[in-house]
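K.L.:
dropping a prediction and its sequence here:
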Amino acid sequence: MYLQCCNHTHEPIMLLDGVAVTIGRSAGTKILDKLCSRTQLQIVANHSKKYAMVKQLGANPSQIDGINIGQGKTDKLSVGKILHVVGMKYPHKLSIYLSPKDVDDRKCDKKGTSSLKSRENMHNSQKNKTSENFDNGTAADVGPPRATVSKSSHWSQGLKSSMTDSSLQVYKDDRVIVIKDKYPKAKFHFLVMPVENIVSTVHLNSAHASLLDHMWKVGRDIAKRSCDDDTKTRFRYGYHAVPSMSHLHMHVISQDFDSPSLKTKKHWNSFTTEYFVDAEDIIHEIKTEGKVKNRRHMTELLKNALRCHICHTELKNMPQLKKHIKDCR
């Protein structure tokens, strides 16, 4: 198994089965950010189950799929999830095997020997420590190479490419672009994004007040147009407390939550708890304080029990919840 940098700024880090690996600010990871501890994370791979347990050692928050791990706490990193080493930066992913680019681009150490090759040799010498499945070359470590994920194609950068996708675009002016959410969490779900390059709400200041007003106005216009003036369809307009996608975007989402893409507790709680911050509140904070409040602690809300957003009844699972809300409207 390997921990790969999504931006390809350093070589993949080999993760031996059951062996703790510590990463952080170092020449190896190319991370120079002082918010990142030299021992920010401890990672232990489980080859047979194809995941790694990640423990946050550093004081500043690390995230898996946008959710803070918490100092001294451990969370599971599965294939397909993204680990941000610190402060929603330095994205990495777990890979079972290397892509051709990762092999071709490996760098040599001062002795002229590939450091990746050195790690592979070390791995071969420790095969007895790995699981039987991994040693025997089952699906966990063999197969055709996966396509390389380029910096521009990393999922957290997806909004920037979607902005120019004519099949998704529903409105555009000189200040904003509105697209349909690729994976809508309700019957009507749009994203209003500024043309200006703004990473997230954290990067807003008082100079952006008029832009936020405009985004809110456009969002309300889109909502009204989309449902043909059906006054029974309710919408909310707002931002996630800790957005996972890189580029400021305001959600315009109908409150029916009728969509097959609404699948998990995290999906539900991101739109029905205080984790979803109303656009009016963000605008008020910018106009009065010149910045947006720090809401990183709100990631804990994503773990809340499932509750109907109308009557607040607690449900056991998503199928039960989705059935309930159809009757509760």
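P.N.:
That came in fine, so what should we check first? As the structure is a prediction and not an experimental result, all values here were calculated from the model.

K.L.:
C-alpha from now on. contacts and neighbour counts both.
P.N.:
Noted.

K.L.:
ends of stretch 251-264, what's the gap?
P.N.:
Start-to-end span of stretch 251-264 (CA to CA, to the nearest Å) is 18 Å.

K.L.:
which helices and strands does the longest helix along the chain pack with?
P.N.:
Ranked by residue count, the top helix of the chain under DSSP state H comes out as helix 209-226. Where contact means 3 or more CA pairs under 8 Å, 6 or more residues apart in numbering; DSSP states H and E, helix 209-226 is packed against strand 189-194, strand 235-240, strand 250-254, helix 279-289.

K.L.:
closest one to Asp165 among the ones you listed?
P.N.:
Asp165 sits nearest to strand 189-194 of all those, at 13.1 Å, using CA to CA.

K.L.:
which helices and strands does that closest one pack with?
P.N.:
For strand 189-194, the packing partners by 3+ CA pairs under 8 Å, 6+ apart come out as strand 176-180, helix 209-226, strand 250-254.

K.L.:
now the second one and strand 235-240, what's the angle there?
P.N.:
Okay, so that is helix 209-226. Taking axes from the mean of the first three to the mean of the last three CA atoms, to 10 degrees, helix 209-226 and strand 235-240 form an angle of 140 degrees between their directions.

K.L.:
can you list contacts of helix 209-226?
P.N.:
175-176, 188, 192-194, 230, 235, 237, 250, 252, 279, 283, 286-287 (CA atoms under 8 Å, 6 or more residues apart in numbering).

K.L.:
also the first one?
P.N.:
Counting contacts by CA under 8 Å, 6+ apart, the residues outside strand 176-180 that touch it are 162-163, 168-172, 189-195, 215.

K.L.:
alongside the first one, take a look at this:
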Amino acid sequence: MAQHTYPPDEQFRFSLLKSMYDPAIQMYRDDQIVIVRERKPKASIHYLMLPHEAIDTARDLRPHHIPLLRHMLQKGNEFADEFVRPHTHYPVILGFHTIATFIRLHMHIISTDFNGPGGETSGDYREFVHRELWVEPDRAIYLLEREGRIPVNEELCRSIKLSPTEPMPCYFCKERFIYIPKLQKHLMTHEEELHRKDQAFKTDCRYCRPVPMFFKRNKRLFLSAAVAGMVVSGASIVSKMF
């Protein structure tokens, strides 16, 4: 794939390439990807996953990259299960920015409290919640299979990201805010509710084994499995009685 040429005043956009090889922030590495801590986190927990293959941004993805994206999705969820989800009550999301500041494709692994020291502007927040600015890896795979690329309306995306008056919806209740400090303060009010729901879901019954991470991400499937487990356990009890 032909790589883009960037002027000297945009060389800062290549700083992620240095981060890939910085042992101080590197968390995981295999033959296809590397995971590093975000130097300017937009949330309390924020990591980046980058491929070794030289892909500039999500707009440069093509159908032959689908196996790589599937690997990134798998490893991203495995990493989140071990290093992110156990340390936050907030949901964890994985995805790419459609309009990326830095060169080298990178997938964000981020908690949705959006209360990190790097989240200084409304644009920093909108990049993670607006559908025009954010694409999940499974949606990226779908678009590549269907359209052969990830369509991006650059003019629309930039107007959304840079708008000083476009309200920002809360990630959870959709209440809208203009100023990022008020939004961040509001997001913190959801922590107690999320903690309560998280604890209720993790509560085990005498018929169920401890909840695997796979089911934590697929709660509907977990409930079905739990019901099935109760039926099986009940049948075992009845069989012993007779």
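P.N.:
Cool, got the structure. Treat the numbers as computed from the prediction; the structure is a model and nothing was measured.

K.L.:
give me the TM-score for this pair.
P.N.:
In this superposition the chains share a TM-score of 0.70, using TM-score structural alignment, normalised by the length of the second structure; 183 aligned residues with a CA RMSD of 2.0 Å.

K.L.:
returning to what we had before: export the helices and strands packed on helix 209-226 of the first structure as JSON lines, with columns for distance to Arg225 of the first structure.
P.N.:
What follows is those, written out as JSON lines (distance: least, CA to CA, whole Å):
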{"stretch": "strand 189-194", "distance to Arg225 of the first structure": "12"}
{"stretch": "strand 235-240", "distance to Arg225 of the first structure": "12"}
{"stretch": "strand 250-254", "distance to Arg225 of the first structure": "12"}
{"stretch": "helix 279-289", "distance to Arg225 of the first structure": "19"}
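
K.L.:
over in the second structure, find the residue span stretch 52-67 of the first structure aligns onto.
P.N.:
Against the second structure, there is no aligned range for stretch 52-67 of the first structure (TM-score structural alignment).

K.L.:
most tightly packed of the helices and strands packed on strand 189-194 of the first structure?
P.N.:
Of all these, strand 250-254 has the most neighbours on average by mean count of other CA atoms under 10 Å, namely a mean of 24.

K.L.:
what's the next helix or strand after that one aligned against in the second structure?
P.N.:
The first helix or strand that comes after strand 250-254 of the first structure along the chain, using DSSP states H and E, is helix 265-272. Mapping helix 265-272 of the first structure onto the second structure (TM-score structural alignment) gives residues 122-129.

K.L.:
contacts for that stretch, please.
P.N.:
42, 97, 114, 119, 133-134, 160-164, 168, 171, 178-180.

K.L.:
so Thr233 of the first structure is in contact with Gln255, correct?
P.N.:
Yes: taking contacts as CA atoms under 8 Å, Thr233 of the first structure lies within contact range of Gln255: 7.3 Å.

K.L.:
re the thing from before, which of the contacts of stretch 122-129 of the second structure are buried?
P.N.:
Lys42, His97, Phe114, Gly119, Leu133, Trp134, Ile160, Lys161, Met168, Tyr171, Ile180 (16 or more other CA atoms under 10 Å).

K.L.:
and which of those is nearest to Met188 of the second structure?
P.N.:
For these, the residue nearest Met188 of the second structure by CA to CA is Phe114; the value is 9.2 Å.

K.L.:
state the number of residues packed around Glu196 of the first structure.
P.N.:
By other CA atoms under 10 Å, 12 other residues sit near Glu196 of the first structure.

K.L.:
in the second structure, which residue is most central in space?
P.N.:
Leu94 (1.8 Å; CA atoms, centre = their mean).

K.L.:
quick one: map it onto the first structure.
P.N.:
So Leu94 of the second structure corresponds to Tyr237, using TM-score structural alignment.

K.L.:
cool, and Arg70 of the second structure?
P.N.:
In the first structure, the residue paired with Arg70 of the second structure is Asp213, using TM-score structural alignment.

K.L.:
what of Pro51 of the second structure?
P.N.:
For Pro51 of the second structure, the residue aligned by TM-score structural alignment is Pro194.

K.L.:
I'd say that match and His249 touch.
P.N.:
Yes: using CA under 8 Å, Pro194 of the first structure makes contact with His249 at a distance of 7.4 Å.

K.L.:
the longest helix in the second structure is where?
P.N.:
If you go by DSSP H, the second structure has its longest helix at helix 219-241.

K.L.:
buried residues, that helix. List them.
P.N.:
For helix 219-241 of the second structure, by 16+ other CA under 10 Å, it's Phe222, Ala226.

K.L.:
from Ser166 of the first structure, how far out is the closest residue to the match of Pro51 of the second structure other than its chain neighbours?
P.N.:
In space, and not counting its chain neighbours, Pro194 of the first structure is closest to Val176: 4.3 Å by CA to CA, 6 or more residues apart in numbering. Val176 of the first structure sits at a distance of 15 Å from Ser166 of the first structure (criterion: CA to CA).

K.L.:
ditto for Thr273 of the first structure
P.N.:
Distance from Thr273 of the first structure to Ser166 of the first structure, counting by CA to CA: 32 Å.

K.L.:
neighbour count for those two, which is higher?
P.N.:
Set side by side, Thr273 of the first structure and Ser166 show more neighbours around Thr273, with 15 against 10, by other CA under 10 Å.

K.L.:
which position in the first structure aligns with Lys42 of the second structure?
P.N.:
Here Lys42 of the second structure is matched to Lys185 in the first structure, going by TM-score structural alignment.

K.L.:
assign that match to helix, strand or coil.
P.N.:
coil (DSSP: H, G, I helix; E, B strand; the rest coil).

K.L.:
repeat that for Phe134 of the first structure.
P.N.:
helix.

K.L.:
for Ser270 of the first structure, see how far away it is.
P.N.:
From Phe134 of the first structure across to Ser270 of the first structure, the span is 37 Å (CA to CA).

K.L.:
same question, Asp213 of the first structure
P.N.:
23 Å.

K.L.:
and what of His251 of the first structure?
P.N.:
Distance, His251 of the first structure to Ser270 of the first structure, by CA to CA: 11 Å.

K.L.:
list the contacts of the alignment partner in the first structure of Gly148 of the second structure.
P.N.:
Matched by TM-score structural alignment, Gly148 of the second structure corresponds to Gly290 in the first structure. Gly290 of the first structure makes contact with Leu204, Asn205, Ser206, according to CA under 8 Å, 6+ apart.

K.L.:
show me which of those residues is closest to Met53 of the first structure.
P.N.:
The closest of the contacts of Gly290 of the first structure to Met53 of the first structure turns out to be Leu204 (CA to CA; 34.3 Å).

K.L.:
that closest one corresponds to which position in the second structure?
P.N.:
Under TM-score structural alignment, Leu204 of the first structure pairs with Leu61 in the second structure.
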